[in-house]
Structures are given as C-alpha cells and as structure tokens.
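> Give me a model of this one.
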Amino acid sequence: MATIELVNLTKRYRQGPHTITALDGVDLRIESGDFVSIVGRSGSGKTTLLDLTGLLLRPSSGTVLLDGAETAGLSDGRRADLRGRRLGFIFQEYNLLPALNVLENVTLACRYAGLDRREGRQRARQLLDLVGLAERLNHGPDQLSGGQQQRVAIARALVNRPALVLADEPTGAVDTQTADELLGLMRRLNREEGVTFVVVTHDLDLAGRTDRMVRLQDGVVVSDERLNAA
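Purely as a prediction, here's the structure:
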C-alpha cells in the first residue's frame, strides 16, 4: 500500500482574460489504510483535488508524491501506467460499458493492471462475489439497479489491487438506503481488505461516517478533522 502526499499543490485555469485558481497551495497527506472524505461547496476545488491526486491532471505548481516519489514531472505514459497499476477510480455515473456484461466490465480493467486474462477473470469473480453480485456475472448494466451498477464499479476499481481508490460522489446517483449500503461496503473493504479510500462528497452525513474529513473552501484546505466514525 502507498502513502500519497500533496505538497503546495496549485491548479490554475485560463478563462478568457482571467485566471481561475481552482486549488491554491494545498498540503495534504493520506496514509495507507485511511478512509478520507473531501467536502466543500460546489466550486471549492474538490473534484480538481481528486483529479490531481489521481494523476488525471497536472498541477500548475507543487507536486503529488506517491511513496515519496514525485509524479508531476513524469511522462504521460508513465503517469498512465501508475494510474492503471496503483490507483482505482469510482465515478458517480458508474461508466460501465453497455455492450459488456458485469464480468467483462470488471475484467476489462485488468488490461491496465498487467494481469493475464485467466488471473484477471479469477480476480474479477472474487471481487464480484465480495460485493454481492456473484449471481449477476452475465447480466448487462441495463439489467441492474443503480446500486448494483455502482457495486460493479467498486469491483472494477479494486481489480488491480490499487494502493488508493478515489471516488467522486460515488453515492450521488442513488437513493439514501442504497447510498448507506454502498458506504457500508466501502467501509468493510477499508477495514477488512486495507483499501485506502478518498471520497469526494457533498453529503455531510456520509462524510461524517469516514475516519477523516477534509474541508475545502475556495481551493484551500480550511479543516482536516479526525472523526470517530461508526
């Protein structure tokens, strides 16, 4: 597992004659085994922070350290390789491929992790069993509920045994009961499997059940609180 450290991280965008600062000198350290929520109003920089941590964006200044190794200066190819092998992503809209069944959607991610086909299918089956979908392997995404689709997305995020899973509003498209079940699943994976989670959310009830809540405001960390999560 890995430690992720953001050092004086800044991200600016040009918008016509103006410069927009999405993040402004953020320092944040995420230890292996953490379960962290990132909260803040719309436009506070939450998703930008997640994208920089996941090596999807390059910072304007500062760096992201993975186990102490600087990543900002790496080539696009090397950054893509790190994403495929060491990071997992969960999105609000699931992003499952409609032409593939459940097992195929999860197995597809194995290509980026360097797993061979047989090993990848075995790992995918184990994870789908773990998230309660062992009986749905041959179903298409359109045959699943929103909560079931997100469970597939969670299995897909874990198939490469990532050092860190980054989740962008993972419960935003489901009802309250399903959101509670999904959070419980992620909590169990964190505690029993040692998976490190960073979850961006607008839901303060959900954030309050993580181990640590980081609050952003106008691109700046204004609080970083350890919680007594349930």
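> From here on, just use CA atoms for contacts and neighbour counts.
Will do.
> And stretch 197-212, how far out from the chain middle?
12 Å (Cα atoms, centre = their mean, to the nearest Å).
> Mind listing what's buried along that stretch?
Across stretch 197-212, burial judged by 16 or more other Cα atoms under 10 Å covers Phe197, Val198, Val199, Val200, Thr201, His202, Ala207, Gly208, Arg209, Thr210, Asp211, Arg212.
> any chance of the residues you listed in TSV, with distance to Gly33 and secondary structure too?
Listed next are those as TSV, based on distance: Cα to Cα, whole Å; DSSP: H, G, I helix; E, B strand; the rest coil:
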residue	distance to Gly33	secondary structure
Phe197	8	strand
Val198	10	strand
Val199	13	strand
Val200	17	strand
Thr201	19	coil
His202	22	coil
Ala207	16	helix
Gly208	17	coil
Arg209	15	coil
Thr210	12	coil
Asp211	10	coil
Arg212	11	strand
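> Tell me the one among those nearest to Glu181.
Arg209 (12.4 Å; Cα to Cα).
> is it true that Leu216 touches Thr48?
No. Using Cα atoms under 8 Å, Leu216 is not in contact with Thr48; the gap is 11.1 Å.
> and these two? which has more neighbours close in?
Neighbours per residue (other Cα atoms under 10 Å) separate Leu216 from Thr48, with Leu216 holding more: 23 against 19.
> Would you mind measuring from the nearest residue to that one once chain neighbours are set aside to Asp27?
Residue nearest to Leu216 in three dimensions, not counting chain neighbours: Gly40, with 5.0 Å by Cα to Cα, 6 or more residues apart in numbering. Applying Cα to Cα, to the nearest Å, the value for Gly40 to Asp27 is 16 Å.
> Settle it for me: which of the two has more neighbours?
Gly40 (21 against 16).
> Looking at this protein, which helix is longest?
As assigned by DSSP state H, the longest helix anywhere in the chain is helix 176-193.
> list the helices and strands that helix packs on?
Packing partners of helix 176-193 (3 or more Cα pairs under 8 Å, 6 or more residues apart in numbering; DSSP states H and E): helix 146-158.
> how far does the helix it packs on sit from the chain's center?
12 Å.
> go on, stretch 201-216?
So, by Cα atoms, centre = their mean, the centroid of stretch 201-216 is 14 Å from its chain's centroid.
> Other residues contacting it?
Under the contact criterion Cα atoms under 8 Å, 6 or more residues apart in numbering, stretch 201-216 has outside partners 34-41, 44-46, 168-170, 172, 180, 183, 187, 221-230.
> before we go on, could you also do this sequence so I can check it against the first one:
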Amino acid sequence: MALEVRGIEAGYGDSRVLFGVDLDVPPGRTVGLLGRNGMGKTTLVRAIMGLLPARAGSVRFRGRTLDRAPAHRRARAGIGLVPEGRRIFPNLSARENLIAAARPGPWGLARVFELFPRLAERRDAPGNRLSGGEQQMLAIGRALMTNPELLILDEATEGLAPAVRADIRHCLQRLRAAGHSLLVIDGDVEAMLGLCDDLVILETGRVVWHGRAEALAADRTPLVRHLGV
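A predicted model of the protein is given here:
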C-alpha cells in the first residue's frame, strides 16, 4: 500500500473535525475524496502531511510509520502536495519556482514543460504575473519536481475557467495512465467519476462510503444521500 491512514482524529482547538478516518491509496491508483464543504477533506490532507497534529490514529507510507514525522520529512519520504490556494512564490519566475522544489528523479523541467506547454511559454514570467490557471499548473509542476511517490491535489481546479479545468484534468489523466499514485480532492462529482479508480465520501469527519468509482457511477444513491447530487 502506498498510503495507509487508520483511525485519524484531528481538529482545531477544542473543535474535533475528523472522527476515526480510514483511507488507503494503493500504488498506481487514483483515489478521489468527495464531500460537501466543511466535511473535513482539507483537514485530512493536513493531518496526512503533518501540517496538523493528529490526536489519534496513524499514517503509514510505503510501509513506514510517519506519525511523529514533521511535514518536511513526510515530503522527503515521497508525498507531494498541491495545496488549496496554490501558494507559489509570487516574486520568482515560473522556472525558478520549479527549480526551487527540485529533487533527483525522472521529473525535471523538460518533463514538466512537456506536460504543461503553457508553462514553457511563460517560464520567465513572475508567479504573480501568471493567470490563475497558469499558477495552478505551476503548483502541480512544482509538486512533480519533488519526484513524489504519491501526489495529493487539494481542489486543484477550484475557481478556474472550464477550459482550464479540462486541461488540468487531462494532465491528471495522463499521470494516472502513467501509473502515478494520486489522491484527489475536487468538487466536480462527474469529473471525479471519470478520473478516479476509487472514491471515498466524507461527511462530518467520517467516511460514509468508499469503493470503486464504477460502483458509485452505477448506483448513485450515496451521492444523492451524502452530497445531494
């Protein structure tokens, strides 16, 4: 198993958000995390990455327990994060943003530019001069430059124009086809049904459904019950 999350409980201050969440991402599979706003999806990502201390439970990655590992060690262990809100360096060029994150491996500038040709055209533009879509491509490219074994994407298409969303999802399909392990959070249920191998639905910090994407596409009752779609 690439990622194994067992019994994770986490929250902020006196407020508990996650209640014993289990989640698996097998090697080479794309797992989607669904849920309404405020159900705990980003909190779970933060707990996996060590950005928020878990109050209970465990996180294992490629057989290694990461419970006490700080965020930077989890990243070095091979987990790449594309955070909600992009968080690129605004005063660095696109190329400098990518180089700043580089670690040895198959993903380098040439491969990122091949995946995102628009970034190649804009490689010398400062981050704050890029469009929203270009910034999101840069955030994904920066995460790939760390050469992760698992890539986590938190709302990677939120707030983007439909054409840009389609471009990014096409790139994610390419990553999936190439055998990358992905954990994807996205509010577009139809897109997730087409992209993901497995899906997990969170509601009020608990897993209320998990299984194969094709099973959920065939019987949409859980989508109606938990997401209202």
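> circling back to that earlier point, for the longest helix of the first structure, what is the distance to the chain centroid?
The answer for helix 176-193 of the first structure is 14 Å, by Cα atoms, centre = their mean.
> what ranges do the strands span in the second structure?
Counting by DSSP state E, the second structure has strands at residues 3-12, 15-25, 30-34, 56-61, 64-65, 79-82, 150-154, 181-185, 198-203, 206-212.
> hang on, the earlier thing: now the longest helix of the first structure: buried residues?
Within helix 176-193 of the first structure, the residues scored as buried using 16+ other Cα under 10 Å are Thr178, Ala179, Leu182, Leu183, Leu185, Met186, Arg187, Leu189, Asn190.
> what sits against the counterpart of the fifth one in the second structure?
Meaning Leu185 of the first structure. Superposed on the second structure with TM-score structural alignment, Leu185 of the first structure falls opposite Cys171. Counting by Cα under 8 Å, 6+ apart, Cys171 of the second structure makes contact with Leu115.
> repeat that for 6 Å
With contacts taken as Cα atoms under 6 Å, 6 or more residues apart in numbering, Cys171 of the second structure has no neighbouring residues.
> likewise Gln217 of the first structure?
By Cα under 6 Å, 6+ apart, the neighbours of Gln217 of the first structure are Ser44.
> For Arg60 of the second structure, see how far away the aligned partner of it in the second structure is.
Under the alignment (TM-score structural alignment), Gln217 of the first structure maps onto Glu203 of the second structure. As judged by Cα to Cα, Glu203 of the second structure and Arg60 of the second structure stand 23 Å apart.
> Also Gly159 of the second structure?
To Arg60 of the second structure, Gly159 of the second structure is 32 Å away according to Cα to Cα.
> Of the two, which one has the most company?
Set Gly159 of the second structure next to Arg60 and count neighbours by other Cα under 10 Å: Arg60 wins out with 17 against 12.
> The residue nearest to that one when sequence neighbours are not counted: what's it in contact with?
Among residues not flanking Arg60 of the second structure along the chain, Glu4 sits closest, at 5.0 Å (Cα to Cα, 6+ apart). Applying Cα under 6 Å, 6+ apart, we find Glu4 of the second structure in contact with Asp24, Val59, Arg60.
> what residue of the first structure takes the place of the last one?
Which is Arg60 of the second structure. Using TM-score structural alignment, Arg60 of the second structure sits opposite Leu65 in the first structure.
> separation between that match and Asn160 of the first structure?
For Leu65 of the first structure, the distance to Asn160 of the first structure equals 20 Å [Cα to Cα].
> if I look at Leu202 of the second structure, how far off is Trp107 of the second structure?
Noted for Leu202 of the second structure: a distance of 32 Å to Trp107 of the second structure, by Cα to Cα.
> and if you look at Thr65 of the second structure?
26 Å.
> what about these two, which has more around it?
Taking neighbours as other Cα under 10 Å, Thr65 of the second structure and Trp107 compare with Trp107 leading, 18 against 13.
> what's that one in contact with, if anything?
With Cα under 6 Å, 6+ apart, Trp107 of the second structure has these contacts: Met145, Asn147.
> Aligned counterpart of Gly191 of the second structure in the first structure, please.
In this structure residue 191 of the second structure is Ala, not Gly. Ala191 of the second structure maps onto Leu206 of the first structure when the alignment is built from TM-score structural alignment.
> And for Arg122 of the second structure?
By TM-score structural alignment, Arg122 of the second structure lines up with Arg136.
> measure the match of Gln217 of the first structure to Gly187 of the second structure for me?
14 Å.
> Same question for His180 of the second structure.
For His180 of the second structure relative to Gly187 of the second structure (Cα to Cα), the value is 21 Å.
> Look up how far Asp168 of the first structure lies from the equivalent of Leu182 of the second structure over in the first structure.
The alignment partner of Leu182 of the second structure in the first structure, by TM-score structural alignment, is Phe197. Phe197 of the first structure is 11 Å from Asp168 of the first structure, where distance means Cα to Cα.
> residues contacting the residue nearest to the spatial centre of the first structure?
Residue closest to the average C-alpha location in the first structure (Cα atoms, centre = their mean): Leu166, at 1.3 Å. When the contact criterion is Cα under 6 Å, 6+ apart, the partners of Leu166 of the first structure are Phe89, Val198.
> And it, what's its match in the second structure?
For Leu166 of the first structure, the residue aligned by TM-score structural alignment is Ile152.
> on that earlier part again, any of the contacts of stretch 201-216 of the first structure buried? List them.
The neighbour count (16+ other Cα under 10 Å) marks 34-40, 44-46, 168-170, 183, 187, 221 as buried among the contacts of stretch 201-216 of the first structure.
> what's the closest of those to Pro98 of the first structure?
Closest approach to Pro98 of the first structure among these (Cα to Cα): Pro170, at 19.0 Å.
> any idea what sits nearest the closest one, other than its immediate chain neighbours?
Nearest residue to Pro170 of the first structure in three dimensions, chain neighbours excluded: Gln92, at 4.6 Å (Cα to Cα, 6+ apart).
> residues near that neighbour, how many?
Neighbourhood size, Gln92 of the first structure [other Cα under 10 Å]: 16.
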